[in-house]
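J.: Sequence isn't available, so here's the structure alone:
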């Protein structure tokens, strides 16, 4: 496995240990399963959409959870229903996988999940980066002084 030298980043960025952790997590994610397939779209400057192909799953079979900066999408088919369907149906070819899955996405700071929708076998999750006023850049005039309330 090829490693990446991040030492130039440490010299020029403050807090790049977080960046290094993200690069490490991404390299580990490459080794995970590619099921189900998904797209990540940039809809506008601060709006994103994850679209995941979940053929064979209903809205009741899929759960979406956000904890800290991790978006987790889990698909679980009811085992009893699956066994019943398999016994009743006889496949000549089965190319549509309906196996259980769990897919995790690392969200950037201040990214909020807005909505989720399922249509035509595709799960759409819309997100937006909402930067608080305190974190937005502000112009400081030269010669100005901070006035503290006593």
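T.: Happy to help now that I have it. Bear in mind that the values here come from a model prediction, so they are computed numbers and not experimental data. Residues are numbered from 1 along each chain as shown.
J.: CA atoms for contacts and neighbours, from now on please.
T.: Will do.
J.: So the residue nearest to the spatial centre of the chain: helix, strand or coil?
T.: What sits nearest the mean C-alpha location of the chain, by CA atoms, centre = their mean, is residue 105, with 2.9 Å. At residue 105 the chain is in strand, as set by DSSP: H, G, I helix; E, B strand; the rest coil.
J.: Please enumerate the helices of the chain.
T.: 7-12, 16-29, 79-88 (DSSP state H).
J.: who wins for proximity to residue 73 among these?
T.: Counting by CA to CA, residue 73 lies closest to helix 16-29 out of the helices of the chain; the figure is 14.7 Å.
J.: Please point out which parts of the closest one sit buried.
T.: Of the residues in helix 16-29, residue 20 count as buried by neighbour count, 16 or more other CA atoms under 10 Å.
J.: Same question for stretch 74-90.
T.: By neighbour count with 16+ other CA under 10 Å, stretch 74-90 contains the buried residues 75-77.
J.: ok, back up a step: now the residue nearest to the centre of the chain, nearest residue through space, not along the chain?
T.: residue 71 (5.1 Å; CA to CA, 6 or more residues apart in numbering).
J.: And that neighbour, how far from residue 113?
T.: In this view, residue 71 and residue 113 are 9 Å apart by CA to CA, to the nearest Å.
J.: List the residues that contact residue 52.
T.: 36-39, 122-124 (CA atoms under 8 Å, 6 or more residues apart in numbering).
J.: Just the buried ones among those residues, please.
T.: 36, 38, 122-124.
J.: between these, which is nearest residue 130?
T.: Looking across these and measuring by CA to CA, the closest to residue 130 is residue 124, at 19.3 Å.
J.: how much space between the closest one and residue 46?
T.: According to CA to CA, residue 124 stands 17 Å off from residue 46.
J.: Use this one as the comparison:
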């Protein structure tokens, strides 16, 4: 994939630097571990499901801060005297970041059958929602002045 240069747009735009940095991050090669799905579960509801087999809830942390959701996993080193001949189950530490849109908040997270499910909901404030404006017919109302 080729790299897009957004520097000419910086000269004529104000306030879009976060958008351009997000686009730059999308062009970079992102790590593929652990695998995950993002799904829409309702009109304003989403779920991120991450395959974290072998991790317990105490080994995982989920943090939302300033439009960034960070999921970290770190297992303590196994020193139980086992002699592993082949290691196919990954147990390496990871950190995965997701950019959240405005008004998206984390509703909860739970671990089930080796999958970490993070539920998200978008709550648009009433002031930001579209509203219908009634169109009046007839003559405009006139305010009468009272003489003293």
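T.: Yep, that arrived. Just so it is clear, the structure is predicted and the values come from calculations on it, not from any experiment.
J.: re earlier: show me which of the contacts of residue 52 of structure 1 is closest to residue 87 of structure 1.
T.: Using CA to CA, the contacts of residue 52 of structure 1 come closest to residue 87 of structure 1 at residue 36, 24.6 Å.
J.: The closest one contacts residue 57, correct?
T.: No: the pair residue 36 of structure 1 and residue 57 fails to qualify as a contact (CA atoms under 8 Å) at a distance of 11.2 Å.
J.: Could you find the counterpart of residue 135 of structure 1 in structure 2?
T.: In structure 2, the residue paired with residue 135 of structure 1 according to TM-score structural alignment is residue 128.
J.: where exactly do the strands run in structure 2?
T.: Assigned by DSSP state E, the strands in structure 2 fall at 36-42, 45-51, 60-65, 68-73, 94-99, 104-112, 115-122.
J.: counterpart of the longest one in structure 1, which residues?
T.: Taking TM-score structural alignment as the measure, structure 1 aligns residues 111-119 with strand 104-112 of structure 2.
J.: What residues of that stretch count as buried?
T.: Quick answer for stretch 111-119 of structure 1 (16+ other CA under 10 Å): 111-113, 118.
J.: Now render those residues as a markdown table, adding distance to residue 24 of structure 1.
T.: A markdown table is the format used below for the buried residues of stretch 111-119 of structure 1 (distance: CA to CA, whole Å):
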| residue | distance to residue 24 of structure 1 |
| --- | --- |
| 111 | 21 |
| 112 | 23 |
| 113 | 24 |
| 118 | 31 |
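J.: Name all residues that make contact with residue 84 of structure 2.
T.: So residue 84 of structure 2 contacts nothing (CA under 8 Å, 6+ apart).
J.: which position in structure 1 aligns with it?
T.: Match for residue 84 of structure 2 (TM-score structural alignment): residue 91.
J.: returning to what we had before: run through the residues that contact the residue nearest to residue 105 of structure 1.
T.: 64-65, 104-107.
J.: 6 Å instead?
T.: Going by CA atoms under 6 Å, 6 or more residues apart in numbering, residue 71 of structure 1 touches 65, 104-105.
J.: Over to residue 121 of structure 2?
T.: If you count contacts by CA under 6 Å, 6+ apart, then residue 121 of structure 2 has 44-45, 104-105 around it.
J.: can you tell me which of these lies nearest to residue 79 of structure 2?
T.: The closest of these, once distances to residue 79 of structure 2 are taken by CA to CA, is residue 105, at 38.8 Å.
J.: against structure 1, where does stretch 54-66 of structure 2 fall?
T.: Taking TM-score structural alignment, stretch 54-66 of structure 2 hits residues 56-68 over in structure 1.
J.: so how far is the matching stretch from its chain's centroid?
T.: 13 Å (CA atoms, centre = their mean, to the nearest Å).
J.: ok, and for that stretch, which residues are buried?
T.: 57, 62.
J.: hmm, back to that, now the contacts of residue 52 of structure 1 as a markdown table including distance to residue 7 of structure 1?
T.: Below are those laid out as a markdown table (distance: CA to CA, whole Å):
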| residue | distance to residue 7 of structure 1 |
| --- | --- |
| 36 | 35 |
| 37 | 34 |
| 38 | 33 |
| 39 | 32 |
| 122 | 41 |
| 123 | 39 |
| 124 | 38 |
